[in-house]
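Q: Got a predicted structure plus its sequence, pasted below:
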Amino acid sequence: MNYNTENLDDKRLVALYKKMLLPRLIEEKMLILLRQGKISKWFSGIGQEAIAVGVTMALNDDEYILPMHRNLGIFTTRNIPLNRLFSQWQGKASGFTKGRDRSFHFGSQEHKIVGMISHLGPQLGVADGIALASKLKHKNQVTAVFTGEGGTSEGDFHEALNVASVWQLPVLFCIENNGYGLSTPTKEQYNCEHLADRAVGYGMEAHIIDGNNIIEVYTKVQELAESIRNNPRPVLIEFKTFRMRGHEESSGTDYVPKALFETWETKDPIANFEQFLLTENILSADNIEEIKIKYTKNINDNLELSFNESKIESSEIKELNDVFNIIENEIITHSSEEKEFRFIDAISEGLKQCMERHDDLIIMGQDIAEYGGVFKITEGFLEQFGKERIRNTPICESAIIEVAMGLSIAGMKSVVEMQFADFISSGFNPVVNLLAKSYYRWGQQADVVIRMPCGGGVGAGPFHSQTNEAWFTKTPGLKVVYPAFPYDAKGLLASAVNDPNPVLFFEHKGLYRSIREDVPTDYYTLPLGKASVLKDGTEITVISYGMGLHWVLETLKQYPEISVDVIDLRTLQPLDTETMFNSVKKTGKAIILQEDSLFGSLSSEISALIMENCFEYLDAPVKRVGSLDTPIPFAKALEDQYLGESRFEAALKSLLAY
């Protein structure tokens, strides 16, 4: 192996060797502990240390790195305390996830490391978001993100590269091509000669680097990083390498030809570089032995600290309290000046005032800039806030949600507009597995609002009419808001933006231009998780939200004699159970109306909660009314039949008569 060490002094060369040696010695120890049952699983990076170490050494300490599960060298090179790493792998309290996740599924803001989730692809879009924040703040920084050759087959890879290229983001996309995705060889993963060739299709610069040559990795990445800082742009690097162990230890390596192992064993990055340092008299055999003894002692000492740490203890309250970043959001009251707003105007005005209040707030979505969005909610925003803050996006729902997560990691807020709530299915994974779980896993808030134009009754068919809130109310870590009136929409949107947790903000399209109300003209907030009681009565409790609430009010106009409590939930997660329970205990009867289909819906959960907590107060079974358990159809007659509006009146009468 040839090493071009020009412009590198002996001190730097020794440092590179030491940084590679430490993770190798840790791994060798971990493999022993794995066989002893003292750790649960291990993804080995033996043979790939030069990539992790070379890239990390080439970057500045304040530049983010997003590693994979084979990049121990990134964590050790950034000097993460070994006892904390070992405790992380044993699920102990001094680890980074309080025992809630394993392996390298964590991050550390102190060390500017953002760990992966098991789905491989999302960290690529997160890197885009961190890089976007760096570019907007003129920090002249590089963000490096890792994936394997198998991960390049995922849609997130392509979306992330496309977004990075369109926006010219300073990202180093690092592919560790070690020949196998678990047991599947590269010839079954892709059909191009080199993965670096894919960069051409994205208008992106690409390089192929010998991933086992520490000097080539370090010097080339250092050169590229400096270039990117001065000329922000994405660069794709394919590191050619090989892993000398299984995908993880239990999978073995029987699927790899023996000759391939023998070939790559001669290319071991540490053995070759060690021999080079000996040959050049930069290190002696005694020097190397001293280093190994010192490192081995350090590893064993830190392992002892970790082993002696008591098993993690927690409580139900502590676990539940760590799902969200719990803060006291300031409730800002409004003046008496009001103006009649349509629902859509209230959202637009509220969003605009949030942009004025938060200089670090970015809005992203398809067609939201010059066009003003398909519903014209952001019309005129481009002229007021500029192209950097009002960002048209490619049709990359998954990557844009990941970008929002990256912005949050970098300390910025974002609002993502789904063109239609239905389309979030293309970005479902980062919502439920990245945004929802990050705070619980490693204390990283996801300061993201996703606006969700939703709902039927407008003849838009199965893919533009769903009200899919139940997809998300089931997922711990997400807040879900669903206003029915302009006043609520404006105040709740402001609170959603202020909240550091991920919020799904549902806006019924059918209400946009059909509902008007006097709304305060200045900025104000309303509390999330607090229902509104629209009518006060004693005979029956009606619970609803969104469009369903207007169906309720229209029906009740025909029956002024009914004494009814009408509860507008406004926020579906967290749910105001106190208001519901107090009402049901007073009236003895409850009916829940929603637009969503019934099975597995929010009404099912509310019904169960009422039965569990108010059973002795009930004079009748809890009644649910919703839409049919079919996809939502297009033709008006079919859609009218589908929606629960037509069934509410009969259900109400039936329950009253029970």
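A: Structure received. Keep in mind that what you see is a predicted model, and the values were worked out from it rather than measured. Residues are numbered from 1 along each chain as shown.
Q: use CA for all of it now, contacts and neighbours both
A: Will do.
Q: what packs against the helix or strand containing E27?
A: For E27, the element it lies in under DSSP states H and E is helix 10-35. For helix 10-35, the contact count by 3 or more Cα pairs under 8 Å, 6 or more residues apart in numbering; DSSP states H and E identifies helix 49-58, helix 72-77, helix 269-279, helix 285-308 as packing neighbours.
Q: after the second one comes which helix or strand?
A: The reference is to helix 72-77. Helix 72-77 is succeeded, C-terminally, by helix 82-89 (DSSP H and E).
Q: returning to that earlier point: nearest to V235, out of the helices and strands packed on helix 10-35?
A: Among the helices and strands packed on helix 10-35, the nearest to V235 by Cα to Cα is helix 49-58 (13.3 Å).
Q: residues in contact with the closest one?
A: 16, 19-20, 23-24, 65, 71-74, 77-78, 176, 211-215, 217-219, 221-222, 225, 239, 269-270 (Cα atoms under 8 Å, 6 or more residues apart in numbering).
Q: one step back: which of the residues in the helix holding E27 are classified as buried?
A: Buried residues in helix 10-35, counted by 16 or more other Cα atoms under 10 Å: 13-14, 16-24, 26-27, 30-31.
Q: likewise stretch 364-383?
A: Buried-residue list, stretch 364-383, by 16+ other Cα under 10 Å: 364-373, 375-382.
Q: ok, now stretch 246-259?
A: G246, H247, E248, T253, V256.
Q: Adding mean neighbour count, write the helices and strands packed on helix 10-35 out as TSV.
A: Shown next, in TSV, are those (neighbours: other Cα atoms under 10 Å):
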stretch	mean neighbour count
helix 49-58	27
helix 72-77	25
helix 269-279	18
helix 285-308	15
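Q: for those, which one sits closest to R84?
A: Closest among these, once you apply Cα to Cα, is helix 285-308, at 7.4 Å.
Q: From the chain's centroid, how far away is whichever helix or strand comes after the closest one?
A: Counting by DSSP H and E, the next helix or strand C-terminal to helix 285-308 is helix 316-321. Centroid separation for helix 316-321 versus its chain: 21 Å, with Cα atoms, centre = their mean, to the nearest Å.
Q: for comparison:
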Amino acid sequence: MHYAKHQLTEETLFKLYKDLLRPRMIEEKMLVLLRQGKISKWFSGIGQEAISVGVVNALNRDEYVLPMHRNLGVFTTRDIPLHRLFAQWQGKMSGFTKGRDRSFHFGTQAYKIIGMISHLGPQLGVADGIALAAKLQQKKTVTAVFTGEGGTSEGDFHEALNIASVWDLPVIFCIENNGYGLSTPTREQYNCKNLVDRGVGYGMESYTINGNHIIEVYTKLKAIAEDIRENPRPVLIEFKTFRMRGHEEASGTKYVPEELMAEWAKKDPISNYEAFLLDEGILTPEKIEDLRTEIENQINDHLKLAFAETEVESEEAQELSDVYAPFREKAVESGKVVERIRLVDAISNGLRQSMEKHSNLVIMGQDVADYGGVFKITEGFVEAFGKERVRNTPICESGIVSTAMGLSINGMKAVVEMQFADFVSSGFNPVVNYLAKSHYRWGEKADVVIRMPCGGDVGAGPFHSQTNEAWFTKTPGLKVAYPAFPYDAKGLLATAVNDPNPVLFFEHKALYRSVYQNVPTDYYTLPFGKASVLKEGTDVSIVTYGAGVHWALATLEKQAHISADLIDLRTLAPLDMESVYTSVEKTGKLIILQEDSLFGGIASDISAMVTENRFTCLDAPIRRVASLETPIPFAKNLEDNYLPKSRFEKALQELLAY
């Protein structure tokens, strides 16, 4: 490779060499430790160091970078203490995940590094969110995010590029094209000549860079970053490089032709650059030896620290408490002035007051801006808060959920409206794998609320009617609210926005304009994990939520002789089981009503917990009543039969007669 100084100082040229050499020497040591069984797995970046080192040197220290599992040079160039990296790879407490995750699956705000997850794609959208926050905060910063050529086939890649382009976000998308996705060569991954050509489709400028040429990487990235800071926009870069070792060490490289391996070995970024610096007199053999000795001593010293640390011990209380970010809600009591409004109005008012309270809150969703959302909940919000904070999004649920996470990482709050709760399936991965797990894994909050218009009884058919709360109550790290009344909806939504943890906020469409209540006009909050006891009686305990509350109320009004405790759960995670236990202790009979289909729903868990903890209080088998085990049909007669409204009354009578 041909090198030129490009007016770089000898100090800069030498620093680039040192920054290249250090991750290479660490990797060589790790490969020895892997063979000795002292680390469990290794993803080698040997031969690709110039990309990580060049990109990070081109960024400012306060600018975020989102690396992959072959970007050791990102971490070492940001000067993360080596003993902490070594401890991370050994699952020790002084690593970055307390032994809960491995490799580079972590982030650190102290060094402005946000690590990847194994699903790869979501981090691209996270970079969008980080950049959006910087833009809204009027910071002239750049965010750099890495992916491999394999990751460019994921939908998240295309969603993230489209979002960044439409919103002019200052993101540098870095594709490390190293020839293989595990064993699959590039010819079997995509059919365009260069991946960078895809930038044209997104109206995005793009460049191809020799990823093994440290000076080219550094100088071009530095110029691009400087320009983006003044003229915010995304840029797509394809770094041509090669993976000199297996996907991970156990996979080997037998699938790579020997001549191809030999060809790329001649392009080694360190040996070529070293030869150039020797020719320029910037390096000498003695200086190289001294530097190698210095790095080797540093590695050995820090390895001793990591090896000396005891193995991590599991403390159940600590494990459970770290699932959620700490949140001590300061209750805000409601005032005495009320107005009689619908559920949809209460949600709109609560959201508006949260926007007024939190200047760093951004609302995102399809058609939420000028149109006001399909249910008109955000109507008038653009006039009140501007289009920067009330943002129409492309149709890309996964990318927007990831963007919301990036906003949270960079100091903001986000409310995402799923146009219908059904559509969250297109964004399921970042919800359950990024939002839910980040705090437990590396202590990072996910200050995101996802609003979920849901529910049947409106003739909307299989794709606009699901009550899919059980998808999320199963996932540790998520909170789930499901109010049935306007008063609860407004107060719980305020709490959800205040909470730094991810909240799925379910809003039943059939209740939007059919349920009225006197609701305080001012701002107030209601606690999560506290059910509402709507009626008190001695014959039976009825536990339900959402539309089920109104079905139960209608049944009790019709059957006035039934003396029942009626419990509206209000939130499903956290779940107020103490109120359920107290009621069962009194009545001895329990029926649980849910709109969701029966198997695997919240009713099953409530039934199991009562059976395990209050079995001796029961005078009859617990009854669960739910919708049919089918998708939700469209025709009214079919939907009426699908929903459990009529079956509930019969089941209740049978339980009372037991």
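A: Yes, it's here. Note that the coordinates shown come from a computational prediction; the quantities given were computed from them, not determined experimentally.
Q: before we move on, the earlier item: adding distance to S165 of structure 1, write the helices and strands packed on helix 10-35 of structure 1 out as JSON lines.
A: Listed next are the helices and strands packed on helix 10-35 of structure 1 as JSON lines, based on distance: least, Cα to Cα, whole Å:
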{"stretch": "helix 49-58", "distance to S165 of structure 1": "21"}
{"stretch": "helix 72-77", "distance to S165 of structure 1": "26"}
{"stretch": "helix 269-279", "distance to S165 of structure 1": "32"}
{"stretch": "helix 285-308", "distance to S165 of structure 1": "42"}
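Q: any idea which of the buried residues of stretch 246-259 of structure 1 is the one closest to E539 of structure 1?
A: E248 (62.3 Å).
Q: List the contacts of that closest one.
A: Counting by Cα under 8 Å, 6+ apart, the residues that E248 of structure 1 touches are K41, W42, F43, S44.
Q: and the two most separated of the buried residues of stretch 246-259 of structure 1?
A: E248 and V256 (13.9 Å).
Q: Can you show me the helices along the stretch 351-500 of structure 1?
A: 381-385, 397-409, 428-429, 436-442, 470-473, 486-498 (DSSP state H, counting those that start in this stretch).
Q: right, and Q88 of structure 1 touches F106 too?
A: No - at 9.1 Å, Q88 of structure 1 and F106 do not qualify as touching, with contact defined as Cα atoms under 8 Å.
Q: list residues touching both of these two?
A: F96, T97.
Q: where do the contact lists of E248 and V256 of structure 1 overlap?
A: Joint contacts of E248 of structure 1 and V256 (Cα under 8 Å, 6+ apart) do not exist.
Q: ok, T241 of structure 1 - how many residues close by?
A: When neighbours are defined as other Cα atoms under 10 Å, T241 of structure 1 has 25 of them.
Q: My error: substitute F327 of structure 2 in the last question.
A: What F327 of structure 2 shows, counting by other Cα under 10 Å, is a neighbour count of 10.
Q: how far away is it from Y642 of structure 2?
A: Here F327 of structure 2 is placed at a distance of 39 Å from Y642 of structure 2 (Cα to Cα, to the nearest Å).
Q: same question, D422 of structure 2
A: For D422 of structure 2 relative to Y642 of structure 2 (Cα to Cα), the value is 17 Å.
Q: More neighbours: the two, which one.
A: Y642 (23 against 19).
Q: Tell me who's in contact with that one.
A: Counting by Cα under 8 Å, 6+ apart, Y642 of structure 2 has contacts S627, L628, T630, I632, P633.
Q: R245 of structure 2 too?
A: Applying Cα under 8 Å, 6+ apart, the residues near R245 of structure 2 are S44, G45, I46, G252, T253.
Q: ranges for the helices of the stretch 51-200 of structure 2?
A: Going by DSSP H, counting those that start in this stretch, the stretch 51-200 of structure 2 shows helices at 72-77, 82-89, 122-136, 155-166.
Q: likewise the stretch 551-658 of structure 1?
A: Using DSSP H, counting those that start in this stretch, helices in the stretch 551-658 of structure 1 cover 577-587, 602-614, 636-642, 645-657.
Q: Show me what the second one is packed up against.
A: This means helix 602-614 of structure 1. Using 3+ Cα pairs under 8 Å, 6+ apart, helix 602-614 of structure 1 sits against helix 577-587, strand 590-597, strand 623-627.
Q: The same query, at a cut-off of 7 Å, please.
A: helix 577-587 (3 or more Cα pairs under 7 Å, 6 or more residues apart in numbering; DSSP states H and E).
Q: Mind listing what's buried along the helix it packs on?
A: So helix 577-587 of structure 1, judged by 16+ other Cα under 10 Å, has buried residues T577, M580, F581, S583, V584, K585, K586, T587.
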